[in-house]
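1. Provided below for reference: sequence and predicted model.
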Amino acid sequence: MRVFVAAALIAAFAGVTPVWAADPPAAFTVCKSCHKVDAGANGVGPSLFGVAGAKAGTASAGFKYSPAMTGWGKVWDDAALTAYLADPKGSIPGNKMVFAGMKNPDEIAAVIAYLKTLK
């Protein structure tokens, strides 16, 4: 218990978010209107559980991805996620997501960090 508290205090003073803090960032609020984070729990959009590191169009079984998404053929690494979250239609033309994109790089980074915890 002491180690846990000490690590949390050190992280707080260093301005670092501890790894065990997997609460979604404020920027994720807009994502929640269409996406769920539980495995296999699809909504309007696919579940985002396990999306980081997965091949596009494969992470959520049972979701009907667009041909543009399944045909894109790339893995959701940091660069791909950053480009997609900033400009979904520009990075994968023809995909079904009706979101204009995030403009704040810090918010994009926070969402990506959160997506990586969904395993």
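-> Perfect, thanks for sending it.

2. use CA for all of it now, contacts and neighbours both
-> Fine.

3. buried residues in stretch 6-13, which are they?
-> With burial defined by 16 or more other Cα atoms under 10 Å, the residues of stretch 6-13 counted as buried are Ala8.

4. same question, stretch 23-40
-> By neighbour count on 16+ other Cα under 10 Å, the buried set for stretch 23-40 is Pro24, Ala27, Phe28, Cys34, His35, Lys36, Val37, Ala39, Gly40.

5. and here's the other structure:
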Amino acid sequence: MRLLKSLLTTAILTMPLSALAEGDAEKGEKVFRKCRACHEVGPEAKDKSGPALNGIVGAAAGASPDFGYSKAMKEAAETGLIWDEASLAAFLTKPREFLKGTKMSFPGLRKEADAANVIAYLAQFEAVSEN
């Protein structure tokens, strides 16, 4: 666990600052099309092969109660991983490098700007409350 936390911290701290710049939500919506095969956002979003991503920006890792996360994601959640802009940018650009053992098969976004834009797009969607 200590090693995982150290690796996560290192990955976040070594992210280029340009990756943390504000993105363009409109451009992010277009880039997010690559993600729609596995993820949904919006009022009717449901878990698919990946969890629904409403409220993901600023959320704790592994927060979707009904989703079957990988062992690696569960461990990251236990160590306190929060999906802030820096951790999301690191994960979106190199998921398997950021979180060894993740079930996410997507190889990552090649451009830092695409990651920033997707994060800006996702930030528009608040967590859906279950009433």
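-> That came through, no problem. In this text, all values refer to a predicted model and were calculated from it rather than measured experimentally.

6. need the max-distance pair from the buried residues of stretch 23-40 of the first structure.
-> In terms of Cα to Cα, the buried residues of stretch 23-40 of the first structure reach their longest pairwise distance at Ala27 and Gly40, which sit 22.5 Å apart.

7. now, which of the buried residues of stretch 23-40 of the first structure lie within helices?
-> With helices taken from DSSP state H, there is no overlap with the buried residues of stretch 23-40 of the first structure.

8. can you show me the helices along the second structure?
-> Counting by DSSP H, residue ranges of the helices within the second structure are 2-13, 25-31, 71-78, 85-93, 95-98, 112-122.

9. in the first structure, what stretch matches the last one?
-> Same thing as helix 112-122 of the second structure. When helix 112-122 of the second structure is aligned against the first structure using TM-score structural alignment, it corresponds to residues 105-115.

10. related to what we said a few turns ago, so which of the buried residues of stretch 23-40 of the first structure comes closest to Asn104 of the first structure?
-> Of all those, Asn104 of the first structure sits closest to Ala27, with 9.4 Å by Cα to Cα.

11. how about the closest one: what's its closest non-neighbour residue?
-> Spatial nearest neighbour of Ala27 of the first structure, excluding adjacent residues (Cα to Cα, 6 or more residues apart in numbering): Glu107 at 5.7 Å.

12. adding distance to Ser105 of the second structure, write the helices of the second structure out as TSV.
-> Formatted as TSV, the entries for the helices of the second structure read as follows, by distance: least, Cα to Cα, whole Å:
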stretch	distance to Ser105 of the second structure
helix 2-13	19
helix 25-31	17
helix 71-78	14
helix 85-93	11
helix 95-98	8
helix 112-122	16
